[in-house]
Structures are given as structure tokens and as C-alpha cells.
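Visitor: Next come a sequence and a model predicted from it.
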Amino acid sequence: MKSVLVLSWIAIGNVPAAVREIRARGLRPVLVSNLPADPNAGLCEDHVVFDWDGEELPALLARIEERGITPIAVVSMVEKLIEWSIALTTHYDLPGGGPARQVLVSKYAVREHLRATGRSAIRFTGDPLAVDFFPAILKPARESSASYLVKRVDDREELLAHLADLERAGKGGVELIAEEFLDGVEFSVDGPVLGGRFHPLLAVEKPDHDDLRHHDAGLELHPPQREFVRAGVRELSEVVSGLCADRGLDQVWLHFEGRSTAAGRTELIEINLRAGGGQIPHVLGELYGIDVYAVIVAMALGEYTPEQVPAPRERPMLGWFDVEAKEVGTVEVATTEAELLALPGVLDVNLAHGYRVTRLDQENFFLSFTMAADSVDQLREHAARVLDTLEYAVRP
């Protein structure tokens, strides 16, 4: 049976949104995930259980064949599964196959490519014990979900302590990359790649980013307000477009993060083969009328060929806020989405009732909301009103 494979790991990968778009096209979604009791399995026509870390490609291909599944596309929005997506699309000769996307499999490969082509001077190493630059950021080389295991270390003592903590937690085998920490302001950019050209549609300034925990925090806004950040967005968009041209990328959506300093230095933080999370899909809809998940499914089918990509929009000014639980337990929220949506300036609310925090080495956002305003000060006033209204507790 002709089907679209939707790849997922630990129940992440925007499966409900992908399935909605697949079904809207009259196609058959099949979930491929590592969880036998995956909460998204019931949304799909079939569920192939596969251990991404412990099994090999022939086992997955055999399992797909046993069920009589004929894949016509592969949808994957999980960094950890990029290599699997490439392997499947290459095997079945589907859009996204071949070597073009291989550079995006690991952060180390991206760093090497940018250094080799003269597009980046940031210091980095794949051997954390070889770090001789501080502060440094340590993070998984092949996983990027919710700032998982991202850690800033300010000296060698902190570095060794962090590596020891990972060993004790049973995570010593995670492939890591260590990168120079660049002071400055963090930003992100989202947009499609067509014919080797990246088209930046949404640029986001993160003035309140948590540089100690390296988590998103506080207000994020579009368009960026500081000129050196805007210049950094333009510069890094050209760097990414150059990488796309080098690799012959086509019909992919990219979300990347960068940093710019007031002195004019800009560097890539990381690049993801998916749309940004949180409120970014909603904001893209507000600005352009784009359903980014519909675009990603169309790209997986090789059918995203718009006559033109819209020009970047500067208005309206939009801001959003992610609220994070910072202790282990279950988040119980007394405030309703309707109460928050009734507040001035609030456009959208995404509230996860009963969100379960099981570990603190990643972001744990249980609420995000989007606002419209005429100024940054007004955005902050709207956000303060929402936070004052919000009532919640984290129960053990």
C-alpha cells in the first residue's frame, strides 16, 4: 500500500501536524518510531516499531516490506533521524535521497564545511577533552531537540565535571561537539530552500536568551530591532544560502540559529532541517498565510514548486514568550487558554495541561503565546499581563 512514512523519536517530530497534512492529500500515513506504545500511533494507518539506536537499516526495510507498505515519501522533523531519512529516501529513490543533505546529519560536518569554504572562523572540536578555548558550549553533535544536553563551561574544571556527570547519567556515549561561545545576541531564521537558494522569511531576535543554561527565555520578536542583529541575519542567510548551493539542496525547510556581536562578528550556532518550534509555525501563518507543515509535506513529496517565494515582511511586529517549568514533576495550570486569549494583544496560546517534566537537561516549555504590538515596550507590557494572570504549580 502506498504510504507516507512519518519518522519519530520519543514521541517528538510534529507527528499530529504531519499526519493532518498527509490525510488532507488523501494519502496514507505510517508512523515509524521507537516506542511500542507511541501516543501518536493511533493517528496513523500503521505503526512500525524500530530501535533507532540499536537496529540497522535492513531490519527496518524488512519490517516495512512485511506490512506491504510501499513508501512514496518520508517526513522527518527530528535532527537525530536525518541520517535515517536520507537512507530511506535513497533506498526507495524518493525526494530527499542521495548525498546532498548528508552535511546536515551532524553539527561537526556543518562546521567542517563552513570552515573549509571560508565561511566561518569559530573554534570547535569533536573531542571535548581537547578543548583549549573558554567559555565553550558542549552539545550533542546529532541531536538538537529542546536544547538537550547543551551546556556552557567556563573553564577546564567545569568541562571535566560536566563530562563526568554525563558518564554517571549513562550518557557518556553521546557524540559531542565543543564550540567557542560567542558573546552577543542570539537570533533565528526560518525559510525554504529552492534550487540551492535559501529564502529567509522569518528572522527572530532573542534579547532575553538564557546564556548560562543556553535555553530560549523571555521575549522573542520579529522583526529584529537592533541593527547589528539585522545585519547578522542578512550575513548568515547568505552563508547558509552558499552552503545550500554547494550541496545542491532543494525543497527543504531550514531553521537556523546564529549570534551577532555589536562589534560586527556573526557566527552560525546550529542549523536544523525543519521549521522552528514553539510559536514559529503560528507566526509564519500570521505573516504569510503559510502552513509550514503543509509545505514540509509537499517538499517530502517533491511537490513544493511555488511560482514565487514571498518577500520578507517587517510588519506587523510580533512577539512571543515561552514559559518553562524548572523542576521535575507535573505542571498543573489553573488558568485557561480562553482567559489568556482574552488579554490585550494576545493572538495565540499553546498551553500543555499536565506537562510532565522528567529531566532538567533540556527545555521544558508548557506554555507559549504570541502577541502583536506597535513597540517592544508594548510587547513586554502584554507579556507581563499574561504572566501576572497565569496560575500554575508543579506537583511531584
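Guide: Cool, got the structure.

Visitor: Every contact and neighbour count from this point should use C-alpha atoms.
Guide: OK.

Visitor: Next up, the contacts around residue 5.
Guide: Residues near residue 5 by CA atoms under 8 Å, 6 or more residues apart in numbering: 29, 30, 31, 32, 71, 72, 73, 74, 75.

Visitor: Save the residues you listed as JSON lines, and put in distance to residue 360 too.
Guide: As requested, those are exported to JSON lines (distance: CA to CA, whole Å):
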{"residue": "29", "distance to residue 360": "33"}
{"residue": "30", "distance to residue 360": "32"}
{"residue": "31", "distance to residue 360": "28"}
{"residue": "32", "distance to residue 360": "27"}
{"residue": "71", "distance to residue 360": "37"}
{"residue": "72", "distance to residue 360": "38"}
{"residue": "73", "distance to residue 360": "35"}
{"residue": "74", "distance to residue 360": "31"}
{"residue": "75", "distance to residue 360": "29"}
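
Visitor: Take this one as well and set it beside the first:
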Amino acid sequence: MRNLIVLGGGEDQIPAYREGRRLGYRVIGVDQRPDALGAAEADQFLCMTSRDPEGIAHALGPIDVAAVISPASDAAQESVAELSRIYRTAHQPAPGALRCSVDKGFFREVIDRLGLPAYRYAQCDSAEELVKAAAGMDYPLIVKPADSSGSKGITVIDGPAELPGAIEHAWKYSFSRQVIIEELVAGRHCAVESFFADGRLAFMAVTDRTITGPPSMISISHVVPADLDEAVYARLGEAVTAICAEVGHQRGPVNFDFVLTAAGEILFIEMGARLGGNGMPLMVRHAFGLNTVEAAIRLALGEPLRITTSHRRTAALRILTADVDGVLTAIEGLDDLKRMPEVVEVQVFKSAGDRVRAYTQAGHKLGYLVMVADTRRLLESALDEALRTLRFVIEPDTKGSE
């Protein structure tokens, strides 16, 4: 039996484990956490960092690898490319698209080259140079590692006095010690989950995205379709196509975060040339009938792409979270929630007795809730009821998190 390597063993990689097995492959999981969800899902599990492709290849030896994939993880994309080269798999990621995923400053350079609307930024490994660059920007600024994701290491600052501490915080989460500072853009937050086939934009789902706000700026929910004018959709599709052409992304999934300003400008924030995280493939499947996880695996296998949708529904994805660090003592209302007609899927990643973390990073989520309805108004009403129905009972830490 041929092998499929899945880098990462978190909740957003688990669908790839299950889909790979359904397609008839032996699944090898890699994650540095011994308690990762993937440890129980994999046919073989390596407890090691996914950022060491040579070490992974050494541990596995000369086996038959059909494909390598890492949904929702920017950090592992360079390893996906290197392991694909080592094992000579059918699909190789485009280098330019890969770099956009792991180097936020490079993505900003691409935006500038294309002449798309932009904002001021600076990226380097020198605190002194970043402080100098910030003098020419308008506060508030957002400070983050240039090569990380999931809102790790992010700080929003209101003045120069906060900048040195924010840079130090970002360094803790940067593998390259590259930090990027950007002007914080005001407007509507949205996201794009798309798929390219032979250089053509074969699928594009645009969501209205709700975030937690400063200091973490993490996604809390998505609603699809986004409530945007057709002209905005057209400009967005043209811009996404231009970006992907510029970086050589001809086939496969790609996602973007962007802000639509009051003046109607589309300001791209970040790009990931891989399946989106925070349950986005789950919402796409329920909203459009498209299994992007299967499509991404078939792409990695070198198979022809068939990107087709079977329906279009108004859908919401809500990320379930905790407000405090502590111990989860009970989950109330879960059965009642599942009986709601609008609820199509609930995933809870924690059980009573587990430690939980306040939602300051994307990795601290408790689960996903996906709902559908005939109209956006009905959907929003049902979502409010669902959030009143489900309750996570948490015994807070008295001395902070461990």
C-alpha cells in the first residue's frame, strides 16, 4: 500500500488523515506533540517537528510515498516541498506561492509589483530598523512574525513606546527572526477560499469574517456568501488570478485574508497556498458540496482536478472558544444544539477534565459549529440561539496558565 504523509496532527489536518485512508492510502502523520489528534488517526505516527524534512525522510527510510500534504499550516509548507522533492512525488508546489505562504514581506512585495492597493509596512530582523521604519507610519500598527500563522506572536500597538516589546514578542514565534510591522487597516474583514486548476480560478468562496479584535485579531466566525457587490466580487477574482499568476500558482488551493475599506479598496493582508484553517474546508463542503480536502490530496497525487460544486447554501462557521485558561468541567446543551435544524455539523475537540486555553491563538479553539439556512437573516438568528444553547463550563486557573 502506498503512503500519504500528512504534516501536522491538529484538528485542521485530521480530515486529510481520514480522506487519505478513504482513498486507499496508508497515512503517516507527523507532529511534535505526542498527544496530537493525529497520533490516534495515523497508520504510522512520527512524534517530531514537521519543519525537519530531512529528519522525517531519515526516520521513514526509502518508502513509497505517493504524496505529501499539510492543510492549514504555513509553517510546514517548506517541508511539504522538500519531502515532495525527496520522494519524487507527482506534484511540486510553486516556489513563489510557497514563499508567499511563509514570508509575509515577500507577499507584500508581490502586491506592490502588481500595483494593487496597499498599505505601509516594513520587515527585517533588526529592532532598530523597525523602529525607524515605524516613524513613517500611522498608528495603530500590527506587529507579527513574518513566517508564522494562527495569530501567534501578534500585537496591536497604539504608540512607539509599545513597539520594542511587541518586536520581542514576535521574535519568540519567528523561526527566521524576521518581524513585519504594518499599518492596521480599517474596514470589513473578509476571507477567500479558492482553488485553481490549470491556471484558471475554478472555485472561489468569499466569506464575511469576524475577528476578535486587538490584540490577537483572530478569526471567530465566517459567513458565506459574503455580502458584497457583484463589482467587488469581479475585482476580487481578477486580483486573486493576477496574484497567483505572478507567483506561478497554477493548480491547487489558495486562501487570502483581505479588508474592504470604506472607499471600496480591496487590501490583501495575507496569502496561504494551501487549504485554509479554522474549519474552512468543512464550511465549503456544506455550503457548496465541494470536498476540497479530497481535491487537494488528488492534486498532490498528480491526478486530474475536477472542481465542481453541487449546491449553494448560506452557511456560517463558528469557532468555539474559551474566555479563560482553566479546566473544562462540563459541556452543556450539546444534544439540544445538535437537534437544531440549522446545525449541520458540530465538532468538539475537548472533553470534561481537559485543560483549555483562552482564545489568544488559533490553536486554542474548542471546536467548530457549522450551520445553514435559507437566508442570512435566518442564519444569524439561528446562530445566536445556538450560542445561547451551548455552554462550556470552565474552572478558571487561579495562578494563570501552566
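Guide: Everything's here; your move. Please read all numbers here as calculations on a predicted model, not as lab measurements.

Visitor: what's the TM-score for these two chains?
Guide: The TM-score (TM-score structural alignment, normalised by the length of structure 1) is 0.85; 381 aligned residues with a CA RMSD of 2.8 Å.

Visitor: Tell me which stretches of structure 1 form helices.
Guide: Per DSSP state H, structure 1 carries helices over the ranges 15-24, 57-66, 82-91, 107-116, 156-168, 227-247, 280-288, 292-300, 337-341, 376-389.

Visitor: re earlier: the contacts of residue 5 of structure 1 in strands, which ones?
Guide: 29, 30, 31, 32, 71, 72, 73, 74, 75 (DSSP state E).

Visitor: ok, and the most crowded of those residues?
Guide: Counting by other CA atoms under 10 Å, residue 75 has the largest number of neighbours within these, with 29 neighbours.

Visitor: and that one, what pairs with it in structure 2?
Guide: Superposed on structure 2 with TM-score structural alignment, residue 75 of structure 1 falls opposite residue 69.

Visitor: Looks like its match contacts residue 295 (just checking).
Guide: No. With contact defined as CA atoms under 8 Å, residue 69 of structure 2 does not count as touching residue 295 (11.5 Å).

Visitor: Spit out the residues that contact the two alike.
Guide: Joint contacts of residue 69 of structure 2 and residue 295 (CA under 8 Å, 6+ apart) do not exist.

Visitor: Quick check: which helices or strands does the longest strand out of those in structure 2 pack against?
Guide: Longest among the strand segments of structure 2 by residue count, using DSSP E, is strand 200-211. Packing partners of strand 200-211 of structure 2 (3 or more CA pairs under 8 Å, 6 or more residues apart in numbering; DSSP states H and E): strand 188-197, strand 219-224, helix 230-247.

Visitor: want to throw those into a markdown table with mean neighbour count and distance to residue 331 of structure 2?
Guide: As requested, these are arranged in a markdown table below (neighbours: other CA atoms under 10 Å; distance: least, CA to CA, whole Å):
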| stretch | mean neighbour count | distance to residue 331 of structure 2 |
| --- | --- | --- |
| strand 188-197 | 22 | 30 |
| strand 219-224 | 23 | 19 |
| helix 230-247 | 15 | 40 |
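
Visitor: May I see these arranged in JSON lines, with distance to residue 369 of structure 2 as well?
Guide: Below are those laid out as JSON lines (distance: least, CA to CA, whole Å):
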{"stretch": "strand 188-197", "distance to residue 369 of structure 2": "18"}
{"stretch": "strand 219-224", "distance to residue 369 of structure 2": "9"}
{"stretch": "helix 230-247", "distance to residue 369 of structure 2": "26"}
